[in-house]
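# only the shape, not the letters, is given here:
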């Protein structure tokens, strides 16, 4: 048998046993909960923003359609024939030589 030299140690891998630490588990669990909560809040906020964007886009379409109708009306109001028609209907104006006949009011 061979004797071992007391100055030379046999090299074997050191294995450390890991101990369960409840405090570190709680910290990890708390961090996970905070991340999950933040993710949910971001999801809800994004959903709300998307709804607002959709509503504003719909309002924009309605306003563009209203603008188009008003521009068409402006073009009509600038024609002499439409001005004459409005004057006849709303103000009861007649041309020279015409006689206005009004219905009898009871």
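Alright, I've got the coordinates. None of the values given here were measured: they were computed from a predicted structure.
# can we go C-alpha only for contacts and neighbour counts from here?
Noted.
# whatever helix or strand residue 44 lives in: how far from the chain's middle?
Element membership of residue 44, judged by DSSP states H and E, is helix 22-77. Offset of helix 22-77 from its chain centre (C-alpha atoms, centre = their mean, to the nearest Å): 3 Å.
# what is whatever helix or strand comes next after it packed up against?
Where DSSP H and E defines the elements, the next helix or strand beyond helix 22-77 is helix 80-91. For helix 80-91, there is no helix or strand it packs on, judged by 3 or more C-alpha pairs under 8 Å, 6 or more residues apart in numbering; DSSP states H and E.
# what angle separates helix 80-91 from helix 22-77?
Orientation note: helix 80-91 sits at an angle of 90 degrees relative to helix 22-77 (axes from the mean of the first three to the mean of the last three C-alpha atoms, to 10 degrees).
# in helix 80-91, which residues are buried?
Buried residues in helix 80-91, counted by 16 or more other C-alpha atoms under 10 Å: none are found.
# below is structure B, check it against A:
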């Protein structure tokens, strides 16, 4: 009868070992989930940071282009407000002249006038 008692005592020992291993397995699984979550979080954060840096670079380039255009427009405004430009546009576009100046226009051949055909021989001209 001693054998059955030793057999009974062997089973609880096996159960104890299993119960000790279960918390370790749960702890390992929990640790694995925590590590995976941290990895996912850092990966997601890295991707977001990369996107923000790309967007920032795009806006920096856009700012540089706009500053360039602003400088060009300021130069154009200064040119348009200069007296020499205003006078040139008044002469060319509006046909204005200074007092005492004379306009000399080059003669342009007319395109709607038919070419000259000499009269036939023996033709008499009348006044």
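On my side now, so go ahead. If you're wondering where the values come from, they're calculated on a predicted model, not measured in any experiment.
# TM value for the aligned chains?
TM-score of the superposed chains, computed with TM-score structural alignment, normalised by the length of structure 1, equals 0.70; 88 aligned residues with a C-alpha RMSD of 2.4 Å.
# if we can go back for a sec, okay, and the helix holding residue 44 of structure 1 goes to which residues in structure 2?
Mapped onto structure 2 using TM-score structural alignment, helix 22-77 of structure 1 spans residues 25-80.
# that stretch vs structure 1, mean deviation?
After superposition onto structure 1, the mean distance of stretch 25-80 of structure 2 to its aligned counterpart is 0.4 Å, using mean C-alpha distance after the TM-score superposition for structure 1.
# what number of residues lie near residue 68 of structure 1?
12 (other C-alpha atoms under 10 Å).
# residues in contact with it?
Remark: with contacts taken as C-alpha atoms under 8 Å, 6 or more residues apart in numbering, residue 68 of structure 1 is in contact with nothing.
# any idea how far residue 82 of structure 1 is from it?
Residue 68 of structure 1 sits at a distance of 19 Å from residue 82 of structure 1 (criterion: C-alpha to C-alpha, to the nearest Å).
# check residue 51 of structure 1 too.
Residue 51 of structure 1 is 43 Å from residue 82 of structure 1, where distance means C-alpha to C-alpha.
# same deal with residue 40 of structure 1?
60 Å.
# next: residue 71 of structure 1.
15 Å.
# skipping its backbone neighbours, what lies nearest residue 83 of structure 1 in space?
Counting by C-alpha to C-alpha, 6 or more residues apart in numbering, residue 77 is the residue found nearest to residue 83 of structure 1 once chain neighbours are left out, at 6.3 Å.
# so that neighbour touches residue 86, yeah?
No. The pair residue 77 of structure 1 / residue 86 is not scored as a contact, 9.1 Å apart, by C-alpha atoms under 8 Å.
# how many residues are close by residue 47 of structure 1?
Counted with other C-alpha under 10 Å, residue 47 of structure 1 comes out at 12.
# that's all I had, so thanks and see you.
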